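> Quick one, fold the following:
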Amino acid sequence: MNFIIPLIILLILAHGYIKGVKVYDAFIEGAKDGLLITVKILPYIAAMLLAVGMLRSSGGLDFMLYVLRPLTNAAGIPEEVMPLIIMKPLSGSGALGILADILKRSGADSHAGVLASIIMSSTETIFYTITVYFGSIGIKNIRHTLAAAVIADIAGVAAAILVCRLFLF
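Modelled structure (predicted):
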């Protein structure tokens, strides 16, 4: 199995040679373009990370959990999963940290652990993704993208809750 990656590289080089592509020059050009895009989107990423940090540090996340507690209790959502539901649209790394904490405290096979794992895999980091993708190409008006993404995220969370209720717990 150690030969697969070198084999893929060799196939790419051979294909480029057969097609008459200057592979090294194409690689350098692609790397240069990638670096320019990285520099272009870096301010958007920094702003998003700052906003997430401020939300967590200011107690905004705790306040949101307090406000939503009656609704989540009525829906039967474990309390420890709510920070993940709120954080996942904002920050993938923050959500991953919350997931790790849920799995450590509640266990991977618990209701909270399974639900958190399904939510983690069936939702997207909406605001980060919109920031990076739209920011990289200079689009300021995202129109209906955010609404559609939030609806899809809610559907993913609802489906995770339904799957856990019907099939697992």
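> going forward, measure contacts and count neighbours with C-alpha atoms only.
Fine.
> what's Lys22 in contact with, if anything?
Counting by CA atoms under 8 Å, 6 or more residues apart in numbering, Lys22 touches Gly16.
> What of Gly92?
The contact partners of Gly92, taken as CA under 8 Å, 6+ apart, are Thr125.
> Tell me which residues of stretch 13-33 come out buried.
13, 23 (16 or more other CA atoms under 10 Å).
> end-to-end on that stretch?
End-to-end span of stretch 13-33 (CA to CA, to the nearest Å): 20 Å.
> Can you name every helix or strand that the host helix or strand of Ile85 contacts?
In this structure, Ile85 sits in helix 82-87 according to DSSP states H and E. Secondary-structure packing of helix 82-87 (3 or more CA pairs under 8 Å, 6 or more residues apart in numbering; DSSP states H and E): helix 60-75, helix 92-106, helix 111-122.
> Now show me the structure for the sequence below, then we'll compare the two:
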Amino acid sequence: MIKLVHEYLIIAIIPLIVVAIITYGIFKGVKVYECFIEGAKEGLKICLKIFPYLLAMLLAVSVLRESKILDGFINIMKPISQIIGLPSEILPLVLIKPLSGSGALGVFTDILNKYGADTYIGLVASIIMGSTETIFYTLTVYYGAVNIKKIRHTLWAAIFADITAIIMAVTLARVMFN
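Here you go, the predicted model:
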């Protein structure tokens, strides 16, 4: 019986939150429907504003993948990855993750299918997936939405944070795996 109530509560939580917000707005004298419509209009304006930035980002990722430039870059990066102990099998994930979350998810899935989730390579890849960001996508969306064009300091800080996360992923996986 408790499990059944728990399942219904999980299914009903979002509608309950919506009803609670609407009820609270009515008691406060807010025109809830009009506020919703205004918010939707603003959301559409923001979508139209950032669309060119998103299109450019998606196009750049597709060009990198299809032109095999990424493969050449991975070959160049292998000696550097060996210095920090990063397995070269994870380099495609490291290079795709800042550009595309869905692309990184595909690479991550391939790594787990090939090497397994409970291997050193799978563990490092899992930590990297959870601790790094899709830097260029995020900058494109958020800065494009507010028309910020000068991103150099944010970009370098984000790249440095990702490099730190990768080094820590390798270190943490070594500690956990050994």
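> Give me the TM-score for these two chains.
The TM-score (TM-score structural alignment, normalised by the length of the first structure) is 0.95; 169 aligned residues with a CA RMSD of 1.1 Å.
> follow-up on the earlier one: once the structures are aligned, where does the helix holding Ile85 of the first structure end up in the second structure?
With TM-score structural alignment applied, helix 82-87 of the first structure matches the range 91-96 in the second structure.
> So what's the gap between that stretch and the chain middle?
Centre-to-centre, stretch 91-96 of the second structure and its host chain are 13 Å apart (CA atoms, centre = their mean, to the nearest Å).
> ok, and what's touching that stretch?
By CA under 8 Å, 6+ apart, stretch 91-96 of the second structure touches 70, 74, 77-78, 81, 103-104, 107-108, 125, 128, 166.
> Mind putting those residues into a markdown table with distance to Met57 of the second structure and neighbour count?
Formatted as a markdown table, those follow (distance: CA to CA, whole Å; neighbours: other CA atoms under 10 Å):
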| residue | distance to Met57 of the second structure | neighbour count |
| --- | --- | --- |
| Leu70 | 16 | 18 |
| Ile74 | 20 | 18 |
| Met77 | 23 | 14 |
| Lys78 | 26 | 15 |
| Ser81 | 26 | 16 |
| Gly103 | 12 | 18 |
| Ala104 | 14 | 20 |
| Val107 | 18 | 20 |
| Phe108 | 20 | 23 |
| Ala125 | 24 | 29 |
| Ile128 | 22 | 24 |
| Ile166 | 23 | 22 |
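> Who are the contact partners of the residue most central in space within the first structure?
Centroid-nearest residue in the first structure, with CA atoms, centre = their mean: Thr125, separated by 3.4 Å. Contact partners of Thr125 of the first structure, counting by CA under 8 Å, 6+ apart, are 88-92.
> what residue of the second structure matches up with it?
In the second structure, Thr125 of the first structure lands on Thr134 (TM-score structural alignment).
> Kindly report the same for Ile151 of the first structure.
Under the alignment (TM-score structural alignment), Ile151 of the first structure maps onto Phe160 of the second structure.
> rewinding a little: give me the buried positions along the helix holding Ile85 of the first structure.
82-85, 87.
> can I get those residues in CSV with distance to Pro6 of the first structure?
As requested, those are arranged in CSV below (distance: CA to CA, whole Å):
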residue, distance to Pro6 of the first structure
Met82, 44
Pro83, 43
Leu84, 39
Ile85, 41
Met87, 39
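> For Ala108 of the first structure, state which of the residues you listed is nearest.
Closest to Ala108 of the first structure out of the buried residues of helix 82-87 of the first structure is Leu84 (14.9 Å), distances taken as CA to CA.
> thinking again about what came up before, how about the residue nearest to the centre of the first structure: what's its closest non-neighbour residue?
Using CA to CA, 6 or more residues apart in numbering and skipping the chain neighbours, the partner closest in space to Thr125 of the first structure is Pro89 (4.0 Å).
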